[in-house]
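Novice: I'll drop the sequence and a predicted model, then ask my questions.
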Amino acid sequence: MQFPEHILHGGDYNPEQWDDATIDADLTALEAAGINTLTLNVFGWADLQPAPDTFAFDRLDVLLDRVHARGFGVILATPTAAIPPWLATEKPSTMRVDFEGRRHGFGQRHHFCPTSPVFREQAQQIAGLLAHRYHGHPALLAWHIGNEYGGACYCENCVAEFRRWLLRRHGGLGNLNHDWCTQIWSHRFTHADQIPAPNALTEHWGGPYRSGFPIITLEYKRFMTEQFAACLEGEIEQIRHFDAVHPVTTNLMGAYEHLDYFRFASGLDVVAWDNYPRAIRAWPEMAFNHSLMRAVGRGRPMWLMEQAPVATTCRDVNPTRAPGVLRRWSLQALAQGADTVLHFQMRSAPAGSEMWFGGVLDHRGRTDTRTYRETARLGRELFQLDDLVGSRVEAQAAVLMDWDSWWYSRLVDGFSDHWDLVDQARQWHEALARHLGGVDVTDGRSDLSRYRIVVAPSLYMAHNDVIDALRRYVADGGILLTGPMSFAADATGRVLVDDRVDELLGCQVEERDAQEPGFGVELTLPDGTTDTAHHLFEILRPTGGQTAGHWRSSWFAGGSAIIRNAFGRGTVIRLGALLSQAGRRRLIASLIGPAPGHPLVGELEHVSRTCSRGTFDILLNHDQTPLAWTPPVQGVDLLTGRESPAGESLTIPAGDVIVLRRT
């Protein structure tokens, strides 16, 4: 597989929106800004195939030759995220049926039914034609399949496929009835045709996360993940008929709720994702999402496929990137394992839904804007950082993230809706990063032995292979920290009662309580300090472990809130509380010593990447004041050439970034 040897800098460009003179001026401006890569053809299907048997590649032919002559590489997209009007109108079965049971007509994008045989045939045909025509083009760097897969369809074909999928998965209707415990609420099926689509017309009320039959909705999410993966893999197969050289990817979306990316993205050569954070103080969320995308790619470098150089659209409020933010967030992506910095978009669209979605070039194509100047500076700096390409993030800790657990914790009614598994994972990720630097995310199926500590904030649905992996990890000397509602259900959705888990944790849950937001309960931590927990409270009963923290208030004062259990050569900490961020940090500090140069102060982020060319320490100051860091080894800043002796305090100016190569 041929991967680029330099950092790719650029992003989506839509020249079909512009005349030739504008394109020429754009390419000149983009080249001057250090842009070397263009993503093309993401939404080009209607132009390439204006009628069922009519294809028009001439414009794309000219464009690829044109950008190659100017020195740009191309990530070429298959345009299958938005089907052309003729296909939607002539073959309405290609369009989705939504959660409310309505068949959609043509409009918007991402509107296709993933099980439609007609859609799959047409999508694979256009992918194959593109690969046949352009696989040897000298501008080609990689293939970009579709765009931002997601959502769900509830049409007749999907439901029929779902029923067949279930019978294969469970080995027949009798096993399915047993696994799903369908005696509850008179759900026992006597024929597969009785199994409904779990939507607003059947099992749900009040939205997609209020279900009278949560396991069928969980299974439908698993099923949809596999169907979208089949669409993706069908196009990849067509490309591989002609091209075994260039990597294939698509753009994921971080902690996106509708697809299990560990299952969906297993066939990609490189994982790529779109970074559109929602918060102003977004860097911890982005750090978690970068780590999650690395995990989906099994630790390999990933690609930042999209980010907004100015402002996004489609939200109720869309802040503009303040001065310096584009640079810092781009370098954070590199720190967290990206080999690319790609933006959406190169030039702001002249009209449509995304007309106010900012571009490197504005609507006039000006090169005297702040955004253009910042992009050009970034381009110059990325050229200095090519040695990072191919290196991997060093991590001493991991946070466990599992889509089944996320889905099921939201679907099952009970206790509290005021906590979220992914939010807990993000906060533990940040707490660990301040203590140790780089932190991985894992689904529990990667090699855990390299981590000093693994945190499973809420492994709500515990699969047998993950239980076995965690037992091996701890028995071999690891530290496992796990929180409320962990090991609550097995893979079929039943309440988990398992001696292996009891032995691992050294305790059982005696009782649970939940209270309204704002209601706090004090508890002691193993270091003797106190913390205040909210939302969900578990009273634990030791069955082999030792109480390491007690509840101090409420009716369960004196009960066990934290259990420490020795298992093999390792240790398990079972929390019955959702701790504050300060409590998380103190607990981590009591369990493991900090890495050299840690714990970090203020809004400072530190990640190390390593490869045969060396080890690189990237320091990002997300604060509005200067912050200090003491490098444990000598290094030189790749951006300034300034040397930093080991053991001497180094000041990172407000909002700045330092990239040290260890010497």
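Specialist: Done, it's in.

Novice: Going by C-alpha atoms from here, please, whenever you check contacts or count neighbours.
Specialist: Will do.

Novice: For residue 40, which non-adjacent residue is closest in space?
Specialist: Spatial nearest neighbour of residue 40, chain neighbours left out: residue 76 (5.3 Å); criterion: Cα to Cα, 6 or more residues apart in numbering.

Novice: Is it correct that that neighbour falls within a strand?
Specialist: Yes. Using DSSP: H, G, I helix; E, B strand; the rest coil, the assignment for residue 76 is a strand.

Novice: Got another one to weigh against that:
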Amino acid sequence: MSDVIAYGGDWNPEQWPEETWEQDVALMREAGVNRVSVGIFSWSLLEPAEGVFDFDWFDRVMDLLAANGILANLSTPTASPPPWFGDAYPEALPVDADGRRLHHGSRQGFCPSSPIYREKALRIAEQVATRYRDHPALAMWHVHNEYGCHNARCYCDTSAAAFRSWLRAHYSCLEALNEAWGTAFWSQRYGDWAQILPPRATPSFTNPGQQLDFRRFSSDALVELYVAERDLLKKLTPDVPATTNLMAGAHWDMDCWAFAAELDVVSTDHYLVGARPEPHIDLAFAADYARSLAGGRPWLLMEHSTSAVNWQPRNLAKRPGELRRNSLQHLARGADGIMFFQWRASRAGAEKWHSAMVPHAGTSTKIFREVVALGAELAGLADVVGSTVRADVAILLDHSSVWAQDHPAQPTADLDPVEEAKRWHAALWRAGLTCDLAHPEGDLSGYRLLLVPALYLVSDSGAANVEEFARRGGVVLVGPYSGIVDEHDRVRLGGYPGAWRDLLGVTVEEFFPLEGTIALDSGATGGVWSELARTTGAKVLDTYATGEPAWTRNEFGDGAAHYLTTRLEDDALAEVVAAVCAEAGVEPVAEAAPGVEVVRRSHADGRSYLFAINHTGQDAVVRPPGGAPVTVPAGDVRIIH
């Protein structure tokens, strides 16, 4: 991205009188801001009436940035069509599953499959790109904003027609679709493509295959919108990188793997969820996911908050020092840019209670003092730019599996695949281990250990990829209710877990979801889930009181595969994770006390930076390998070069 850490946030000067703009830029320079995102929600001002454009005010914004040495992530303002759009083209507004057409008055008020929306979006994008293609402030294209945040799926007739076209492209014939969806059940067999609809509200459960493919189609429609804008921008500015801000780890309606493949630079937004007891661990998950989407390359934190957000039931303010810890935690896990929403807190509008770099109370505040201090610190860390984080362990994650398991007709509603992935990640975090997230069909050759917490759906190629990983010497740990169905959400017959019976040396006859807990012979406790299993070659490492296997290990090729038939409680899961890490030779980068996070970023030439982040209320000692012990004060961060 650059040779300095990008630092700044969304600047929305259109919300303020022009006389405040010079003051804003002066404060940005005081804070060390070198990058801002502009124009994100400016469509109604840049095109106040259809076909009527006004760029004079925005010229002054861009010129002001350039004159002060501040670069722009210049947005195409297509995330929020103006009022005239909905008024003129009501058929382009989104429709929900109950058939209600949603109206203008918030943001993302459009159907992703609407040709009218695409036409108008590309027109304003072309206007912006043509005008500012050679502007000295332009550093990156910020395409749209948070695709699918509020309109991930539309059920209108236009979407229905687009869905049918998508299905025709993915299935060789209608009979192949009928087979994939199992439409012989409940008399759902289709005799004509025109009979197929999105999974609108029905008297009972929708068809699982239909629901899954509609989620895939809807994600692809959003990717197509991004690609259309990006390709237009590339024609006009071939040397300017383009991105869009994903919401990795928080928003599951889009296939982030597919989106990331189209980005020049992976960028993401992250906000702490106050209801989580240890939100900094959730932050680590999101940051690891963003880095993994980037293929291990540095990525950009496009948005996070200086303090409270505005959209949770209880919007908790950050304590002194938390803004810095959060920012440096993202930096430690591979970000080369630390940016916020937004620069100046809004006086009006739906996000007026969202914190900002300049709060309502002004500059004589905790927040602004911390913003200035962080800017100075990041300026001194420019050598970190371009370095990467290496992980020996990966957690497998696939959006199609999450979507399939989201169908309501499951053995239990208590086994959440996203929460399981985060829980297993947290076990690694507490063990001091950094991990990647990986797609089942991706390149797994660089890892020693694979964790498969809850991969309900896996394709044949994904299943074979995991087997090959073990065959070549890797260690695998598979959690319950994994490998159960194929890519169409059809059960793999012959005993569970169908995809990996040979790999695991186990056959499961029946699932036994739990209302309470279940004891294991080792003294460990499981909950939510159990299985009636028998080994077909695996060694039993732990059992239920009834004698059935709860934890097994099977040698496979040059490696080994472990299997859990219950959802172990946190302490027991930590012991199993520790055991498989030891078997795989996975170790922390440094010795540290519980609650102290240690991550290493390294350059190819051997220069490295050990980030030690103390999330506790007590001073702690970190012992780097071969180095002197370092004391990290309570709530503080130390970076060891």
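Specialist: That came through, no problem. This structure is a prediction, so every number in the text was calculated from the model and none was measured.

Novice: For the residue mapped onto residue 531 of the second structure from the first structure, give me its contacts.
Specialist: Structural alignment (TM-score structural alignment) places residue 531 of the second structure against residue 538 in the first structure. Applying Cα atoms under 8 Å, 6 or more residues apart in numbering to residue 538 of the first structure gives the contacts 484, 509, 510, 511, 512, 513, 561, 576, 577.

Novice: how about the fourth one, secondary structure?
Specialist: This means residue 511 of the first structure. strand.

Novice: Tell me how far whatever residue of the second structure lines up with it lies from residue 94 of the second structure.
Specialist: Per TM-score structural alignment, the equivalent position to residue 511 of the first structure in the second structure is residue 510. Distance of residue 510 of the second structure to residue 94 of the second structure, given as Cα to Cα, to the nearest Å: 42 Å.

Novice: Check whether residue 614 of the first structure really touches residue 661, as I assumed.
Specialist: Yes. Look at residue 614 of the first structure against residue 661 with Cα atoms under 8 Å: they come within range, at 7.0 Å.

Novice: between the two, which one's more packed in?
Specialist: Using other Cα atoms under 10 Å, the more surrounded residue of residue 614 of the first structure and residue 661 is residue 661, with 25 against 13.

Novice: Which element, helix or strand, includes the counterpart of residue 326 of the second structure in the first structure?
Specialist: Matched by TM-score structural alignment, residue 326 of the second structure corresponds to residue 329 in the first structure. Residue 329 of the first structure belongs to helix 325-335 when assigned by DSSP states H and E.

Novice: ok, now residue 364 of the first structure?
Specialist: Judged by DSSP H and E, residue 364 of the first structure forms part of no helix or strand.

Novice: against the second structure, where does stretch 45-53 of the first structure fall?
Specialist: Using TM-score structural alignment, stretch 45-53 of the first structure pairs with 43-51 in the second structure.

Novice: Residue 474 of the first structure contacts residue 573, correct?
Specialist: No. In this structure, residue 474 of the first structure is not within contact of residue 573 by Cα under 8 Å, at 10.8 Å.

Novice: overlap in contacts of these two?
Specialist: residue 480.

Novice: Run through who's touching stretch 140-151 of the second structure.
Specialist: 37, 40, 72-79, 94, 107-112, 222, 226, 229-230, 240-247, 251, 253-254.

Novice: which of those residues count as buried?
Specialist: Among the contacts of stretch 140-151 of the second structure, those classed as buried by 16 or more other Cα atoms under 10 Å are 37, 40, 72-79, 94, 107-112, 222, 226, 229-230, 241-247, 253-254.

Novice: need the strands for the stretch 301-450 of the second structure, in chain order.
Specialist: Using DSSP state E, counting those that start in this stretch, the strands of the stretch 301-450 of the second structure run over 335-340, 393-396, 435-438, 449-452.

Novice: nope, the stretch 151-300 of the second structure is what I meant
Specialist: All strands of the stretch 151-300 of the second structure, identified by DSSP E, counting those that start in this stretch, fall at 242-243, 245-246, 267-269, 299-303.

Novice: Which stretch of the first structure lines up against the second one?
Specialist: This means strand 245-246 of the second structure. Counting by TM-score structural alignment, strand 245-246 of the second structure corresponds to 251-252 in the first structure.

Novice: so what's the counterpart of residue 297 of the second structure in the first structure up against?
Specialist: When the first structure is aligned by TM-score structural alignment, the residue opposite residue 297 of the second structure is residue 300. Taking Cα under 8 Å, 6+ apart, we find residue 300 of the first structure in contact with 270, 294, 337, 390, 392.

Novice: Kindly recompute the last result at 7 Å.
Specialist: Taking Cα atoms under 7 Å, 6 or more residues apart in numbering, we find residue 300 of the first structure in contact with 294, 392.

Novice: Then residue 538 of the second structure?
Specialist: Residues counted as contacts of residue 538 of the second structure (Cα under 7 Å, 6+ apart) are 504, 505, 506, 552, 553, 554.

Novice: Contacts for the match of stretch 45-53 of the first structure, please.
Specialist: Counting by Cα under 7 Å, 6+ apart, 53, 54, 55, 77, 78, 81, 82, 84 sit against stretch 43-51 of the second structure.

Novice: Any chance of those residues in CSV with distance to residue 493 of the second structure and secondary structure as columns?
Specialist: Listed next are the contacts of stretch 43-51 of the second structure as CSV, based on distance: Cα to Cα, whole Å; DSSP: H, G, I helix; E, B strand; the rest coil:
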residue, distance to residue 493 of the second structure, secondary structure
53, 60, coil
54, 62, coil
55, 62, coil
77, 49, coil
78, 46, coil
81, 49, coil
82, 52, coil
84, 54, helix
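
Novice: Show me the one in those residues that has more neighbours than the rest.
Specialist: Busiest of those [other Cα under 10 Å] is residue 78, holding 28 neighbours.

Novice: Surely that one and residue 121 touch.
Specialist: Yes. Using Cα atoms under 7 Å, residue 78 of the second structure and residue 121 qualify as a contacting pair, with a distance of 5.6 Å.

Novice: on that earlier part again, mean deviation, the match of strand 245-246 of the second structure versus the second structure?
Specialist: In the superposition against the second structure, stretch 251-252 of the first structure averages 0.9 Å from its aligned positions (mean Cα distance after the TM-score superposition for the first structure).

Novice: What's the match for residue 375 of the first structure in the second structure?
Specialist: Under TM-score structural alignment, residue 375 of the first structure pairs with residue 371 in the second structure.
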